[in-house]
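Asker: Here is the input, now give the coordinates:
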Amino acid sequence: MEKVAELSGGGDDQVRFAQADLLIDTGELDRAEELLGKLQEPTYARLLRGRILLARGDAKGALEQFDQGIRAWPNNAGARFLAGQAALELGDFDRAVSELREAVRVDNAGTEAAHLLLRLHYGRGEYDEAVRFGKVAARRRGARLDDIFVVGVRAYTELEAWDDARATVASLAQVKGQERTALLELARLERRATGPAKAAEVILGAELDLGDPANVDALEMLSENLAADGKGGDALARVDAAIAKHPEVAELQRLRGDLLFGAGRDADARVAYAKANELDPKLASALAGLATLRAREGDVGGAIEGFDAAAELAPGVTTYAYSAAQLTLTQGKSEAAEARLREIVKRDAGHAGARN
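Answerer: From the prediction side, this is the model:
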């Protein structure tokens, strides 16, 4: 892009805009900002300035810039999409949805607005709308079909549209590299549709090597369903067999802790979680397991610290931060709890619990 600008004598506004856009994408915000003064078209400058502000964490200032840009260029899908992202960071869900829907209307191919709407509506429990925008998102060239189909399966499952859910699993299985994800999603929906015995049957029918650490997610799902079907002993035996082969794998110890916790064997669960934490101090789920035990024992402060530590290691898993917020509320610290919930909404605007 820099070579194009050089060959064109510094480049016109479109070239400079595209160059600055790429610089923002790569995090070179200062260099992008230098190009703003060279732009003749003020709308270009406003949109780029908004992107820079958004990247620097100033969602309010960014939205003000996008608003000005949209007034001059109302049918710019990219500007609408960016305004929607800024509104989400500010916690304004209605404004975000309005902007994202407009981006889809103007040019579905131009942004991932439909995909984001799928996730937002699903997170709010608006499953019909999630399905609708999932179909739109899947039509976009370059769409991330794996995620679209996963969320689609779960939305259909919530609607108890079992045939549609199974058909979407079949579509997911056709996406390269997503065969195992499709297997796990099929097990999830079959548990809802027909019960844990059928879900366990799905996993066992795949003939995976469940002692292989690469398949720990399948082993976990099998174990959860066996336990739910009253076969907790079988579940624990399978996990112990995997541990005997691979005692160094922290996730297996954490899974053992989960099963023991579910069986009411708190002391044994603590040993397993501690072992997992020893093997991998950065395993957030092990810290969350220990935090859950502390909460059950009445050590609310210690539990909050544990969930906060887990959330820091795995910021994308909002359940840890939400647990800490709920525990903070039980301490009578409503303002602190609300502040925590607002932070969750910034990261995950569709989080129903945090929004309520």
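
Asker: Going by C-alpha atoms from here, please, whenever you check contacts or count neighbours.
Answerer: OK.

Asker: Report the secondary structure element holding Asp217.
Answerer: helix 216-228 (DSSP states H and E).

Asker: Next, the second sequence, to be compared with the first:
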Amino acid sequence: MNRHLRPFALLLAMTIVFALQLPIAGCGPSDPLDAIKQAQAEGRMEQTIEPLRELIDERPGDAEVLFIYGRTLSATGRAGLGEWSLREAMRDPDWMMSAGMQLALDSARAANYVSAISVATEMLEADPDSIPVLTIRASSYVHSRMHNEEALADANRVLELDPDNLEIMEPKILALIGLERIDEVGVAMEEMGRKVDSNELGRGVTAWYCATTAIFAEESGDIPLAESRWVNCLEGNPSDPEMVLKAVRFYDGQGRFDRSEEIFRVVLEAKPNNRTVRVNLASRLRESERAEEAETMLRAATESEKISLAAAAWMDLAKHFQAVERYRDAAVAVGEAFALAESIGPPDASMLLEYADALSIAGRYDESLALADRMTHEPHEEMIRARVAQEQGNFKVALEHFGRAFQLWPDNPFARYYGALAAESVGNFDLALEQYKYSVRIAPGATDARTRAAKIHRAELRPGLAIQILRIKAHENALEPEGEILSYELWAVTNRSREIEASLAKIRSAAPTYIGEALASVAKGIRSKAGSAAAVASLNRAGRIDPEDLNYAEAIRALVEYGHESGALDDLPELIAKAQAAHPDAATLREIAARDLELGGGSDDDVRAAFNDVLEIDPDNARALSGLGRLATKAGDHEEALASYSRAASTSESETAASVDAARALLALGRASEAVERLVAVVEFAPIHAVASGLLADQRLADGNSDEKTLDYAMRAVRFGRTVDDLDRLAKVFTARGDSEQAGATTERANNLREAQKTGESQSETEDESVAS
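Answerer: Below is the predicted model of the structure:
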């Protein structure tokens, strides 16, 4: 089973009870710890953090203070910061179990199962039959997906000690599923059902069991039974966020997106303050191009009379604005949340951080730094100073601040991620990879770090490493669309046909809008490994492409490109004709037909007319505009080419190919400084862009400049391009810098590649070749 309710929810109450049963020592009537405990009992957790820090300074090594500090940080959403204090508290035998349970639970929640297992094992050495510790270790084993046998052993030991234990049934069932002992899964499910029926249980346990039975039916292929169970689960738990999200995933998997949305709306109607459902529905509305509706819904929640709910709603609205790239509006929204929070007391440190970051993204740097001056939590201050420097383009200064933030806040995935972005910007790709991988280990789904690291490895011609990091916990923390599509290319390069077929089947039912991109990505991977003819063959497999479904447009485009490249064009005209007959007004299909005409040797006038026909329907079609740019370049009209490429590039920052072509047109017109400006913008957006980097190195060499920046650009081109021209250019840079040894070694590499090209072995260096350093 690859989908289940969030792990360890059932353990939380048990863990708290377990902790409270342990000794409380050292508090007299005048002890400041009494006041801290009283404040926490009244719900004022955030306000006790600073007093606890002061108390730690006053009482170094006091295990109780250390434990309460770590527990408080966990309760306020900063578990990573409390790890050191919990580990210190574990040194005291009286507090080892209490601090250890908190640390193990925090580690498990962060998906750091290795740490959770290690801590639990240490506790079991002191108390081998502790049911709570055995339970958390069993859960960690099974959710790591690498230790199902060990998880089952721990689960069975708990049942020996406590035959009626219900909490342990989750890891036992999941372990049996992981071991593919399906008959035993059914027996365990029945056993758990009897326990649920015979006990008065909290809603969380019954909800988990209900959802598990539904998921088990789905995984067994009995979709009608699964749906029936989901209907019952939702009736019994209509506003349980976990239940709702799991049910929605089921309906999404069946392609029934309207039903998913209906479930969200029913819950919100009954529970208007259900923040989890509201945020998820807003995300769904954005993805279906209904951002205005999402904004209206989120803004309505900001009118709550309860200040805490209104502040949270303003934060949600800010996240929405950031998702649609309205950064100034996002900063205003966070400011509203901040003001509301200030009206009832000092805002917590995390909100101060959010506000300062939103201000930096919006370009309000002075205000962001003013908030940094107010911060008493040093890691937050370093983060903001780093983010401001990064937004201002001062990446070296940003890295200095990130470096200090890493030391103070080592398990913050966002610090690692933004630090990696800064490292990319200065050309330190090894450091970038290191920090992306740190971010992934801490929280795989928090950012697109998996995708960015995979793109670097792919550009280095290391597809095995790329797919390895890209798919880390992808079954639990879904990739963003770009990463998911990249997976298909990498699977194709690494010969993983089973993954391709299974995922294509899933994407056809669950996310059909991406099927064309997925097939095109597979073809791209096959082309890089086996050539264009093989790519065409993969696309032409029976039933692969439905020309009457517009979702397959990108697959048809790939067929056009690779078909003309290989000469395999037999079925192409009929396919394009069927697609256009089904969608005569689709600009995408018209542009594909125009490209087919261009590659097929159509007259320039006919091709130009075809691309202009596309622009009549879609004036901002970047591909059609680039097509006109190619025709103008072919005719030697570089002014016209520049105009077309510039229009194409203006449609999206991601249109880097059009920006590079515009730069080439500027160079042809003798406007080198403008060309360099465009190319720098490309490299800032895509630091691994080999072509833009190479052109920048060429221009700097032409200006007699062979400094570190020139070397950086030339080395980027080699690392991510690896063509003969890239190597020749790098040799010239080394020669200009007086480094004859490196120049000679690089020239030798270039000559070796030339010889390989003569024999048809390779067009670029393979991943086994070293990159000059």
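
Asker: Quantitatively, what TM-score do the chains reach?
Answerer: The TM-score (TM-score structural alignment, normalised by the length of the first structure) is 0.79; 349 aligned residues with a Cα RMSD of 3.7 Å.

Asker: just to revisit the earlier point, on average, how far is the helix or strand following the helix holding Asp217 of the first structure from the matching bit in the second structure?
Answerer: Downstream of helix 216-228 of the first structure, the next assigned helix or strand under DSSP H and E is helix 232-245. Following superposition, helix 232-245 of the first structure is found to deviate from the second structure by 4.6 Å on average (mean Cα distance after the TM-score superposition for the first structure).

Asker: which helix in the second structure runs the most residues?
Answerer: Scanning the second structure for the helix with the most residues, using DSSP state H, yields helix 740-758.

Asker: which bit of the first structure covers it?
Answerer: Aligned by TM-score structural alignment, helix 740-758 of the second structure falls on no residue of the first structure.

Asker: Now that helix: buried residues?
Answerer: Gln742, Ala743, Thr746, Thr747, Arg749, Ala750, Leu753, Arg754 (16 or more other Cα atoms under 10 Å).

Asker: List the contacts of stretch 588-608 of the second structure.
Answerer: Stretch 588-608 of the second structure is contacted by residues 553, 556-557, 560-561, 564, 576, 579-580, 583, 610-611, 613-614, 623-624, 627-628, 631 when judged by Cα atoms under 8 Å, 6 or more residues apart in numbering.

Asker: Which positions in it come out as buried?
Answerer: Buried-residue list, stretch 588-608 of the second structure, by 16+ other Cα under 10 Å: 588-598, 604, 607-608.

Asker: re earlier: take the buried residues of helix 740-758 of the second structure and lay them out in a markdown table including distance to Ile361 of the second structure.
Answerer: Output for those, formatted as a markdown table (distance: Cα to Cα, whole Å):
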| residue | distance to Ile361 of the second structure |
| --- | --- |
| Gln742 | 41 |
| Ala743 | 42 |
| Thr746 | 41 |
| Thr747 | 44 |
| Arg749 | 43 |
| Ala750 | 43 |
| Leu753 | 44 |
| Arg754 | 47 |
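
Asker: Tell me who's in contact with the residue minimising distance to the centre of the first structure.
Answerer: The structure's the first structure has its C-alpha centroid closest to Gly316; by Cα atoms, centre = their mean the separation is 5.8 Å. By Cα under 8 Å, 6+ apart, the contact list for Gly316 of the first structure is empty.

Asker: what residue of the second structure matches up with it?
Answerer: Applying TM-score structural alignment, one finds that Gly316 of the first structure aligns to Ser654 in the second structure.

Asker: Report the secondary structure element holding that match.
Answerer: Going by DSSP H and E, Ser654 of the second structure is not in any helix or strand.

Asker: residue boundaries of the helices in the stretch 1-150 of the first structure?
Answerer: Taking DSSP state H, counting those that start in this stretch, the helices of the stretch 1-150 of the first structure run over residues 2-7, 13-25, 29-36, 42-55, 59-72, 77-89, 93-107, 113-123, 127-138, 145-158.

Asker: Reformat the ones you listed as TSV; add distance to Ala165 of the first structure.
Answerer: Below are the helices of the stretch 1-150 of the first structure laid out as TSV (distance: least, Cα to Cα, whole Å):
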stretch	distance to Ala165 of the first structure
helix 2-7	47
helix 13-25	36
helix 29-36	43
helix 42-55	37
helix 59-72	37
helix 77-89	29
helix 93-107	24
helix 113-123	14
helix 127-138	11
helix 145-158	5
